[in-house]
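*Asks:* The amino acid sequence is not available; the structure is as follows:
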């Protein structure tokens, strides 16, 4: 399901435009990406921000494994846990992050996340710049092509987005 975000610029009053259009993605709107047991809603893919910012909302079903531990070389990520608890693994250290907490991952930091609980978890993720939103689309396409969301497919797709595996922390 792909919904086009609404834009709100200056009202048509005959006066000059007040500036760039503002994007509004309402409840239930936005592009939906399904990756295994994770349902993601794209709130901003970068088209409204000159690709400076991307933002998604993800619902992780209970016992959802995360991607292989990895590090980004070109973008920062932010994760706000809206509900539930998300386990972030940074190197060899686990952090069980509850609702209301925010995690910042700068370039070069090894990380992954998962929902290891019996309850769904919801998180809001930011990507600066927005290039990583396309990564999720590519993973969905790989699953649709029958290749599946194997660790190898994750890593192959990551490599196209300035992301490398943190192999020193592989299990």
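*Replies:* Perfect, I can see it now. Note that the structure is a prediction, hence the values are computed from the model and not measured. Residues are numbered from 1 along each chain as shown.

*Asks:* going forward, measure contacts and count neighbours with C-alpha atoms only.
*Replies:* Will do.

*Asks:* Compute the first-to-last residue distance for stretch 28-41.
*Replies:* End-to-end distance of stretch 28-41 (CA to CA, to the nearest Å): 9 Å.

*Asks:* Give me the contacts around the helix ranked longest in the chain.
*Replies:* Of all the elements of type helix in the chain, the one with the most residues (DSSP state H) is helix 132-144. If you take CA atoms under 8 Å, 6 or more residues apart in numbering as the criterion, helix 132-144 is touched by 33-35, 42, 45, 54-56, 127, 148-149, 153-154, 157-158, 161.

*Asks:* Second structure for comparison follows:
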């Protein structure tokens, strides 16, 4: 094993439905599975993931550009460039772009197991975008047609609605020790008073 440099702009890109792109900088292969790091860009109309919690990994964000709104239970915080947000195992969360310009941040997960979720989500969103494009044009399609700009996370761009993305995401989360939570019920149980 040796030192590794991933230069600016490099990494494995995953389109996550059209309103979010993840560029994987460290996939865990050089950290014995202990760490995953990715740069993400989310558009202003990015539809926030369903509030969820992880049972097997910690997750953190370092905001590079723009402003991200994080929600945990019923608590809401805004993080701007230079801010760091950590979500330990078992704490519900979701996030969205709080501004009117794209937001860019580093996502850090330890261990790296959730990268599989993003790989599967990228493939599923590409397939959903391809099927929607085929329906709209009357042709069958076999896969991704939209890349980083097709599909939708927030709205119905490319035929993939927020509801469809949410359903796909929730189904995948179950395979990665992650569960969708009711924020109000979680709040009552874990932060009474």
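*Replies:* Thanks, I have it. As the structure is a prediction and not an experimental result, all values here were calculated from the model.

*Asks:* follow-up on the earlier one: residue 97 of the first structure: which of the contacts of helix 132-144 of the first structure is nearest?
*Replies:* Nearest to residue 97 of the first structure, judged by CA to CA, of these is residue 56 at 17.9 Å.

*Asks:* How about the secondary structure of that closest one?
*Replies:* strand (DSSP: H, G, I helix; E, B strand; the rest coil).

*Asks:* Strands of the second structure, start to end?
*Replies:* 12-15, 20-26, 36-42, 52-54, 58-65, 67-72, 75-80, 84-87, 94-97, 103-110, 178-180 (DSSP state E).

*Asks:* Figure out how far the fifth one is from the centre of its chain.
*Replies:* Distance of strand 58-65 of the second structure from its chain centroid, counting by CA atoms, centre = their mean, to the nearest Å, is 12 Å.

*Asks:* what sits against the aligned partner of residue 27 of the first structure in the second structure?
*Replies:* The alignment partner of residue 27 of the first structure in the second structure, by TM-score structural alignment, is residue 8. If a contact means CA under 8 Å, 6+ apart, then residue 8 of the second structure has no contacts.

*Asks:* so where in the second structure does the longest helix of the first structure end up aligned?
*Replies:* Using TM-score structural alignment, helix 132-144 of the first structure pairs with 114-126 in the second structure.

*Asks:* Please identify the buried residues of that stretch?
*Replies:* 114, 115, 117, 118, 120, 121, 122, 123, 124, 125, 126 (16 or more other CA atoms under 10 Å).

*Asks:* what's the closest of these to residue 189 of the second structure?
*Replies:* Nearest member of those to residue 189 of the second structure, counting by CA to CA, is residue 114, at 26.3 Å.

*Asks:* so how far is residue 105 of the second structure from the closest one?
*Replies:* Residue 114 of the second structure sits 17 Å away from residue 105 of the second structure, going by CA to CA.

*Asks:* now swap in residue 32 of the second structure and tell me
*Replies:* On the measure of CA to CA, residue 32 of the second structure and residue 105 of the second structure end up 24 Å apart.

*Asks:* before we move on, the earlier item: what about the match of helix 132-144 of the first structure, distance to the chain center?
*Replies:* 9 Å.

*Asks:* before we move on, what about stretch 154-166 of the first structure?
*Replies:* Distance, centroid of stretch 154-166 of the first structure to centroid of chain: 14 Å (CA atoms, centre = their mean).

*Asks:* Next: stretch 47-63 of the first structure.
*Replies:* 4 Å.

*Asks:* do stretch 50-64 of the first structure as well
*Replies:* With CA atoms, centre = their mean, you get 3 Å for stretch 50-64 of the first structure.

*Asks:* And for stretch 147-165 of the first structure?
*Replies:* 15 Å.

*Asks:* ok, and what's touching it?
*Replies:* 35-36, 67-74, 131-132, 135, 138-139, 142-143.

*Asks:* right, and the strands of the second structure - which one's nearest residue 3 of the second structure?
*Replies:* Closest among those, using CA to CA: strand 20-26, at 12.0 Å.
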